[in-house]
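Undergrad: Based on what follows, work out the 3D shape:
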Amino acid sequence: MPNAPVTACIALGSNLGDRRAHILAAQDAIASLPGTRLVASSTLHETPPVGPPGQDDYLNACLRIETSLQPRDLLEALLSIERDRGRVRDPQKRWGPRTLDCDLILYGGLTIDEPGLTLPHPRLHQRLFVLQPLAEVASDLQVPGMDASVGLLLQRLLRQRNAEPTPGGDSGASVAP
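TA: Purely as a prediction, here's the structure:
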């Protein structure tokens, strides 16, 4: 018997090569996964990199999907999509440049803390480059373990930073999808 579909959210980012093409290809590949339906996709946000200096800016986006894939199976599919777009994971360069990053941010109301899979994403509430596009597609979703919706987490982070929301993330630049 197939699993009932679950709402999941995925953050996408790229700062190498044709960033827009990498993100749009990932969106298409995710929408084509078995038992998966794309519900909404955010606009593309151009943001400065987190991590070592000298990297190019990122394009970031978030997707809201419904899927019957289990969390670990979805994660493995995302890692495969990254590899298909030329992503090489280097454990020595945690925040290095990448052709594509596909992070599973939320999966229904589940909290998971296993090697290689933590849900919700442990730094979700600290990352404007994730929360701004995520709020476009899932503002109403409750984040398990944080007693807040995505929209409220974004408001809290903006208050902490004493900033106003901008259409394009940290840098203020928004890019048409």
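Undergrad: rest of the way, CA atoms for contacts and neighbours
TA: Fine.
Undergrad: How about the secondary structure of residue 83?
TA: helix (DSSP: H, G, I helix; E, B strand; the rest coil).
Undergrad: This structure: strands as residue ranges?
TA: 6-14, 36-41, 44-47, 58-67, 101-107, 112-114, 117-119, 142-143, 148-149, 173-175 (DSSP state E).
Undergrad: Redo the ones you listed as TSV? Include mean neighbour count and distance to residue 134.
TA: TSV is the format used below for the strands of the chain (neighbours: other Cα atoms under 10 Å; distance: least, Cα to Cα, whole Å):
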stretch	mean neighbour count	distance to residue 134
strand 6-14	24	8
strand 36-41	18	9
strand 44-47	25	11
strand 58-67	26	5
strand 101-107	23	9
strand 112-114	11	20
strand 117-119	18	15
strand 142-143	22	12
strand 148-149	16	11
strand 173-175	15	14
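Undergrad: can I get these in CSV with distance to residue 158?
TA: Output for the strands of the chain, formatted as CSV (distance: least, Cα to Cα, whole Å):
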stretch, distance to residue 158
strand 6-14, 19
strand 36-41, 22
strand 44-47, 15
strand 58-67, 18
strand 101-107, 19
strand 112-114, 27
strand 117-119, 23
strand 142-143, 17
strand 148-149, 14
strand 173-175, 17
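Undergrad: and stretch 152-160, which residues are buried?
TA: Across stretch 152-160, burial judged by 16 or more other Cα atoms under 10 Å covers 152, 153, 154, 155, 157, 158.
Undergrad: so the second one touches residue 127, yeah?
TA: No. Under the contact definition of Cα atoms under 8 Å, residue 153 does not touch residue 127, with a separation of 9.9 Å.
Undergrad: From one end of stretch 92-104 to the other, what's the distance?
TA: Stretch 92-104 has an end-to-end distance of 21 Å (Cα to Cα, to the nearest Å).
Undergrad: Please generate a structure for the following sequence too, so the two can be compared:
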Amino acid sequence: MNPLLNTVTLGIGGNIGDCCNRFEALYRHLNRNKNIMILDSSPIYINPPFGFIDQNDFYNATITLSTSLSIVQFFGFVFYLERRFGRSKKREFKNSPRTLDIDIIFFNNLILKRPYLTIPHPKWNERESVLIPLFLQYLIPRARK
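TA: Below is the predicted model of the structure:
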């Protein structure tokens, strides 16, 4: 039996500072965590902001992993990771610039709707920032590590 029984797909994004290095540091941090096994990730996709458009382009990617953490534990872990990598606890306004945004796109086949968390992530299937990295991750054959 696989002790890392939950499969999670994350969307990551940011547009402040060196996002590529921050994404690599996040990947390394996840890779060192005994409760997580990275299964795959997308290339980084650069796209224009939406909502508040007077800001830098966003860097986005997706990561699929398995974890032994429950959804509640994993949600807390994501919150911790965002703070660890420089995101403030409260955003200035909706769609504001940020160092790192981590969204839980899927957690197994869970469907959850709470005031603080909705799984699958709302409107994931309408956002290029998620769809294109997912497409690149799963549908385009590429060299594996």
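Undergrad: List the TM-score for the superposed pair.
TA: The TM-score (TM-score structural alignment, normalised by the length of structure 2) is 0.87; 138 aligned residues with a Cα RMSD of 1.8 Å.
Undergrad: among the buried residues of stretch 152-160 of structure 1, which are in helices?
TA: 152, 153, 154, 155, 157, 158 (DSSP state H).
Undergrad: Mind picking the one among the residues you listed that's closest to residue 8 of structure 1?
TA: Nearest to residue 8 of structure 1 among these, counting by Cα to Cα, is residue 153 at 17.2 Å.
Undergrad: burial count for residue 128 of structure 2?
TA: Residue 128 of structure 2 is flanked by 15 other residues according to other Cα atoms under 10 Å.
Undergrad: could you list every residue that touches it?
TA: By Cα atoms under 8 Å, 6 or more residues apart in numbering, the residues touching residue 128 of structure 2 are residue 47.
Undergrad: ok, it to residue 135 of structure 2 distance?
TA: On the measure of Cα to Cα, residue 128 of structure 2 and residue 135 of structure 2 end up 10 Å apart.
Undergrad: ok, now residue 98 of structure 2?
TA: 24 Å.
Undergrad: One more: residue 90 of structure 2?
TA: 31 Å.
Undergrad: likewise residue 103 of structure 2?
TA: Distance of residue 103 of structure 2 to residue 135 of structure 2, given as Cα to Cα: 17 Å.
Undergrad: same thing with residue 106 of structure 2?
TA: On the measure of Cα to Cα, residue 106 of structure 2 and residue 135 of structure 2 end up 15 Å apart.
Undergrad: Residue 98 and residue 135 of structure 2: which has the busier surroundings?
TA: Comparing residue 98 of structure 2 with residue 135 by other Cα under 10 Å, the one with more neighbours is residue 98, at 20 against 13.
Undergrad: What is the aligned counterpart of that one in structure 1?
TA: Alignment note (TM-score structural alignment): residue 98 of structure 2 maps to residue 98 of structure 1.
Undergrad: Surely its match and residue 19 touch.
TA: No. With contact defined as Cα under 8 Å, residue 98 of structure 1 does not reach residue 19; the gap is 9.4 Å.
Undergrad: Next, count neighbours for residue 108 of structure 1.
TA: 19.
Undergrad: Residue 122 of structure 2 too?
TA: Residue 122 of structure 2 has 14 nearby residues by other Cα under 10 Å.
Undergrad: swap in residue 42 of structure 2?
TA: 20.
Undergrad: Enumerate every residue touching the nearest residue to it once chain neighbours are set aside.
TA: Counting by Cα to Cα, 6 or more residues apart in numbering, residue 42 of structure 2 lies nearest to residue 137, which is 4.3 Å off, once chain neighbours are set aside. Residues near residue 137 of structure 2 by Cα under 8 Å, 6+ apart: 40, 41, 42, 43, 62.
Undergrad: okay, these in TSV with distance to residue 7 of structure 2 next?
TA: TSV is the format used below for those (distance: Cα to Cα, whole Å):
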residue	distance to residue 7 of structure 2
40	11
41	13
42	16
43	19
62	13
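Undergrad: lining up these with structure 1, which overlap?
TA: Counting by both residues aligned by TM-score structural alignment, their matches' Cα atoms under 8 Å, the contacts of residue 137 of structure 2 that remain in contact in structure 1 are 40, 41, 42, 62.
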